[in-house]
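> I need the structure of the sequence given here:
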Amino acid sequence: MRLIRCIYPIAVLLFAFACGEKNQSCELDPEILVQELELNITRLEDEFFKANTTKDFVFLLEKYPEFAEVYLEQKNYPSPDSLASSLLAIHQDSAMRVLYDSVKAEFPDISDIQRDLTNAFKYIKHYFPDFKTPKVYTFVSGLNSDLVVTQDMIVIGLDYFLPADHSFQPDIARYMAERYEKPFLVPMIVLAISSQYNAINPQDNTLLSEMIYYGKAYHFVKAIMPCTPEQYIIGYTPEELAETYDNEEFIWSHFVENELLYETNPFEIRKYIGEAPFTDAISTKAPGRLGRWLGWNIVDDYQANRDVPLPELMRESNAETIFRQSGYRPRRPE
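All right, here's what the predicted structure looks like:
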């Protein structure tokens, strides 16, 4: 319960956050941005809601075969006509029409999303020249799917990213729903893309391995989107970030004293890695996923200590090597 006694008034927390957050430059590199990269985002919700007949939907399924196969899971239907009939019934539902109208009102223009994604893709291609720009679609999923990210295609369920006070909300826990705001959208996509480059040792099933995996993933997002505040990468509020930085020494002591780094029990690992409103093994005031946050700090120290380029960092699959060579020590609050 020690973490509870370390909570300070909001003004102090915000000051601690400003001092504690990793001090990386937020200026985008003009040499990276100058490279040519064309990204067009197709707003499929418009095309699908304009369709009025089964024939119209069959045409769209044929026009976007990858979307039909991966996102709509066409293989689960006996025929394209069957899927088209199902889509027609869904899109004629009055609630779906209201949801579509809400999305159009909230996202009449997505040029800012396109700009941020384009810049992120340029950064990825700079570090990983084999990266190929995927097709990007937006859609209204009926709150059934937030994001689908593959090497070839990205589908954004815009209805998941309506404001938190909107009457339509996804059926997920409140603490998770708060992360489905527009500023989280592109970082979430980049985080998903990071898995393509995040090498792991499948034989290592320790908590440390999980911590380093997520630490590399968050480090990847910050490298690709250097102007993005940490809160939109890990999904902590500024107050939660302030508290974790201010209590980093205590958090690290908890992991060391309880010999958690080499824990292999999945139930124990989930306490520190899995989605939860708080890390109750430490305190009900401690945000969830503290193992991921701690892994991020370790990875950052490893990169800074050894000046490892991003591709080399992502290829390093030995969590023990990263930990030992990081020289990690908790930062003491100033």
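> C-alpha from now on. contacts and neighbour counts both.
Will do.
> enumerate every residue touching the residue nearest to Phe220 when sequence neighbours are not counted.
Residue nearest to Phe220 in three dimensions, not counting chain neighbours: Ser194, with 6.4 Å by Cα to Cα, 6 or more residues apart in numbering. For Ser194, the residues meeting the contact criterion (Cα atoms under 8 Å, 6 or more residues apart in numbering) are Ala217, Phe220, Val221.
> just name the closest of the residues you listed to Val256, please.
Compare each of those with Val256 using Cα to Cα and the shortest gap goes to Ala217, at 23.1 Å.
> using a markdown table, lay out the contacts of Ser194 together with distance to Asp246.
Compiled in a markdown table, the contacts of Ser194 are given as follows (distance: Cα to Cα, whole Å):
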| residue | distance to Asp246 |
| --- | --- |
| Ala217 | 23 |
| Phe220 | 24 |
| Val221 | 23 |
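> please report the distance of Ala89 from Lys63.
As defined by Cα to Cα, to the nearest Å, Ala89 lies at a distance of 20 Å from Lys63.
> I'd like the structure of this one too, to check against the first:
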Amino acid sequence: MKHRLVVNLLHIFYSTLLVMLIWSCKEEAKIHPEIAGIQLELEVNRFDQEFAAVSAENLDVLKNKYPYLFPVQYPDSVWLLKMQDTLQQALHQEIELAFGDFNTQKEALELLYRHVNYYFPKQQLPRVVTVSSDVDYNNRVILTDTLLLIGLDNYLGKDHRFYSGIERYIAAGLDKKYL
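Here you go, the predicted structure:
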């Protein structure tokens, strides 16, 4: 019970901090020298790219690397069909067009992590993994105590063709500037 409360408080804190950073970040914004001096090399695991590129023979390697993304109740045939699905392939291409090497977003995440590290130096920083979530806009970002999952397909731009069936007030938030 106590652990769950701590996890919930951490979720609230990280979410609030992320919103504050994104809202207050401007090109002329200055980074506090102590925060800028924190050495941090953030590794972003691009599961979305790895899944799109994996062959059927190497699916087990990917499943071992990301076991939390492959529920045991789903057989390999589900993942093999998803790999061959033309809609999934188109979604991957759109993610690549929108984000490319992900360096801009990685820099913003590094700044966020520097702030968290500055204010909470003992806090373990969650591992960042990007995914394609079938445009699950209700779960764009999932934060756990060890993972930060980011559904990149939820940030392709408010007028993107994949969002045509989504209410406009929801689609308005489906832009990478809100990531």
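> on that earlier part again, adding distance to Val58 of the first structure and secondary structure, write the contacts of Ser194 of the first structure out as a markdown table.
As requested, the contacts of Ser194 of the first structure are exported to a markdown table (distance: Cα to Cα, whole Å; DSSP: H, G, I helix; E, B strand; the rest coil):
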| residue | distance to Val58 of the first structure | secondary structure |
| --- | --- | --- |
| Ala217 | 39 | helix |
| Phe220 | 40 | helix |
| Val221 | 38 | helix |
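> and which of those residues is nearest to Ile10 of the first structure?
Distances from Ile10 of the first structure to the contacts of Ser194 of the first structure, taken as Cα to Cα, are shortest for Val221 (27.6 Å).
> what about the closest one, how many residues close to it?
Summarising burial for Val221 of the first structure: neighbours were counted as other Cα atoms under 10 Å, giving 26.
> alignment lookup: it to the second structure.
Following TM-score structural alignment, no counterpart is assigned to Val221 of the first structure within the second structure.
> over to Lys50 of the first structure?
Under the alignment defined by TM-score structural alignment, Lys50 of the first structure corresponds to Ala53 in the second structure.
> you'd agree His115 of the second structure is up against Gly37?
No: distance between His115 of the second structure and Gly37: 10.8 Å, which falls outside the contact criterion (Cα atoms under 8 Å).
> neighbour count for the two, which is higher?
Neighbour comparison, His115 of the second structure and Gly37: the larger count goes to His115, with 21 against 11 (by other Cα under 10 Å).
> excluding chain neighbours, what is closest to that one?
Among residues not flanking His115 of the second structure along the chain, Ile35 sits closest, at 6.3 Å (Cα to Cα, 6+ apart).
> show me where the stretch 101-250 of the first structure has strands.
Shown for the stretch 101-250 of the first structure, the strands assigned by DSSP state E, counting those that start in this stretch span residues 135-139, 147-149, 153-157.
> for Leu310 of the first structure, find the nearest of those.
For those, proximity to Leu310 of the first structure was assessed by Cα to Cα; strand 147-149 is nearest, at 21.1 Å.
> where in the second structure does the closest one fall?
Using TM-score structural alignment, the partner range for strand 147-149 of the first structure is residues 141-143.
> what's the average distance of the matching stretch to the first structure?
After superposition onto the first structure, the average distance of stretch 141-143 of the second structure to its aligned residues comes to 1.3 Å, using mean Cα distance after the TM-score superposition for the first structure.
> give me the residues contacting that stretch.
Outside stretch 141-143 of the second structure, the residues within contact range by Cα under 8 Å, 6+ apart are His11, Pro126, Leu148, Leu149, Ile150, Gly151.
> and if we set it to 7 Å?
Counting by Cα atoms under 7 Å, 6 or more residues apart in numbering, the neighbours of stretch 141-143 of the second structure from elsewhere in the structure are His11, Leu148, Leu149, Ile150, Gly151.
> could you pull out the helices for the second structure?
Ranges of helices in the second structure, per DSSP state H, are 2-24, 33-36, 47-53, 59-65, 76-84, 86-99, 103-119, 168-171.
> actually the stretch 201-334 of the first structure, sorry about that
Under the criterion DSSP state H, counting those that start in this stretch, helices of the stretch 201-334 of the first structure are mapped to 207-224, 231-234, 238-246, 248-257, 266-273, 290-306, 310-315, 319-326.
> redo the ones you listed as JSON lines? Include distance to Leu185 of the first structure.
As requested, the helices of the stretch 201-334 of the first structure are arranged in JSON lines below (distance: least, Cα to Cα, whole Å):
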{"stretch": "helix 207-224", "distance to Leu185 of the first structure": "12"}
{"stretch": "helix 231-234", "distance to Leu185 of the first structure": "9"}
{"stretch": "helix 238-246", "distance to Leu185 of the first structure": "18"}
{"stretch": "helix 248-257", "distance to Leu185 of the first structure": "28"}
{"stretch": "helix 266-273", "distance to Leu185 of the first structure": "21"}
{"stretch": "helix 290-306", "distance to Leu185 of the first structure": "19"}
{"stretch": "helix 310-315", "distance to Leu185 of the first structure": "22"}
{"stretch": "helix 319-326", "distance to Leu185 of the first structure": "28"}
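> point out the most buried one among those helices.
Among the helices of the stretch 201-334 of the first structure, the stretch with the highest mean neighbour count (mean count of other Cα atoms under 10 Å) is helix 207-224, at a mean of 25.
> that helix versus helix 290-306: what angle between them?
Relative orientation of helix 207-224 of the first structure versus helix 290-306 (axes from the mean of the first three to the mean of the last three Cα atoms, to 10 degrees): 60 degrees.
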